[in-house]
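Asks: After the sequence you'll find the predicted model.
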Amino acid sequence: MTSLLSRSDVSLSVQGDTLMVTGDLTMSAAAELAAAGVKWLRGMEYSEVCFDFGQVSKASSVAISVLFEWLRACQAMGVMVRSIVLSAPLERLASLAELDALTSPPAASA
């Protein structure tokens, strides 16, 4: 596991093709965390990635915003997102915001 960002409130690490966020993502850390993830995405050698927010203990729209930034970067680079793991609090927030499709596997092309 490689650390990409370590702050007292949140950390970002990578293991294989997976970006992992741990801690409580706050507004003050969002831009830095998003940028570190995008930088890794631009430099990585995988055609598919996973995002793991399973260790984020508080529901926050900030975490969803970071996820959207990474999804936009993947779309721009033609990288497939294989899976997205959200913690229970983030799952509830995504459901309330009707963003459940974020954590569903991509539909097979017809």
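Replies: Structure's in. What do you need?

Asks: only C-alpha atoms for contact and neighbour calcs from this point on.
Replies: Will do.

Asks: Quick one: the helices in this protein, in order.
Replies: 27-43, 61-77, 88-96 (DSSP state H).

Asks: Redo these as JSON lines? Include mean neighbour count and distance to residue 21.
Replies: Shown next, in JSON lines, are those (neighbours: other Cα atoms under 10 Å; distance: least, Cα to Cα, whole Å):
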{"stretch": "helix 27-43", "mean neighbour count": "16", "distance to residue 21": "9"}
{"stretch": "helix 61-77", "mean neighbour count": "17", "distance to residue 21": "9"}
{"stretch": "helix 88-96", "mean neighbour count": "17", "distance to residue 21": "12"}
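
Asks: and the comparison structure, right after this:
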Amino acid sequence: MNIKINNNQLSVSGSVTFANVAEITRAGLTVMSQPEPVVDLAKITELDSAAVSMLLAWLRAAQQHGQQLRVINLPQNMASLIKLYDLTELLPFESC
């Protein structure tokens, strides 16, 4: 797992699972107070349902700072989990 932060953009790569999601979530919270925070998930190679909770935590943090989170390059398997949990209206993501 690797996290890169560049101003208002957070890029996550590698694995996002129950084993490391807390660390990734904490690291990403720093970006959520930036104007127009963006999360790029293009380089995620493995994920489980914990990744959805990560996005929800970031969304909540962005909203608490009066920001609207934008998620780009959502992996297809994460999009499927979001649809399965009926969260498509809550989580703002752009197509894969």
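Replies: Received, thanks. Nothing here was measured: the structure is a model prediction, and the numbers come from that model.

Asks: where does the TM-score land?
Replies: With the length set by TM-score structural alignment, normalised by the length of the second structure, the two chains reach a TM-score of 0.79; 92 aligned residues with a Cα RMSD of 1.9 Å.

Asks: picking that back up, could the helices of the first structure be laid out in TSV, adding distance to residue 51 of the first structure?
Replies: Compiled in TSV, the helices of the first structure are given as follows (distance: least, Cα to Cα, whole Å):
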stretch	distance to residue 51 of the first structure
helix 27-43	10
helix 61-77	8
helix 88-96	13
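
Asks: quick one: residue 50 of the first structure and residue 27 of the first structure, what's the gap?
Replies: 23 Å (Cα to Cα, to the nearest Å).

Asks: and what of residue 65 of the first structure?
Replies: 10 Å.

Asks: Quick check: closest non-adjacent residue to the spatially most central residue of the second structure.
Replies: The residue lying closest to the centre of the second structure (Cα atoms, centre = their mean) is residue 55, at 3.9 Å. Spatially, and ignoring its direct neighbours in sequence, residue 55 of the second structure is nearest to residue 91 (7.6 Å; Cα to Cα, 6 or more residues apart in numbering).

Asks: my guess is that neighbour meets residue 59, correct?
Replies: Yes: look at residue 91 of the second structure against residue 59 with Cα atoms under 8 Å: they come within range, at 7.5 Å.

Asks: how about the residue nearest to residue 55 of the second structure, what does it touch?
Replies: Neighbouring residues of residue 91 of the second structure by Cα atoms under 8 Å, 6 or more residues apart in numbering: 55-56, 59, 82.

Asks: Having no further points to raise, I will conclude here.
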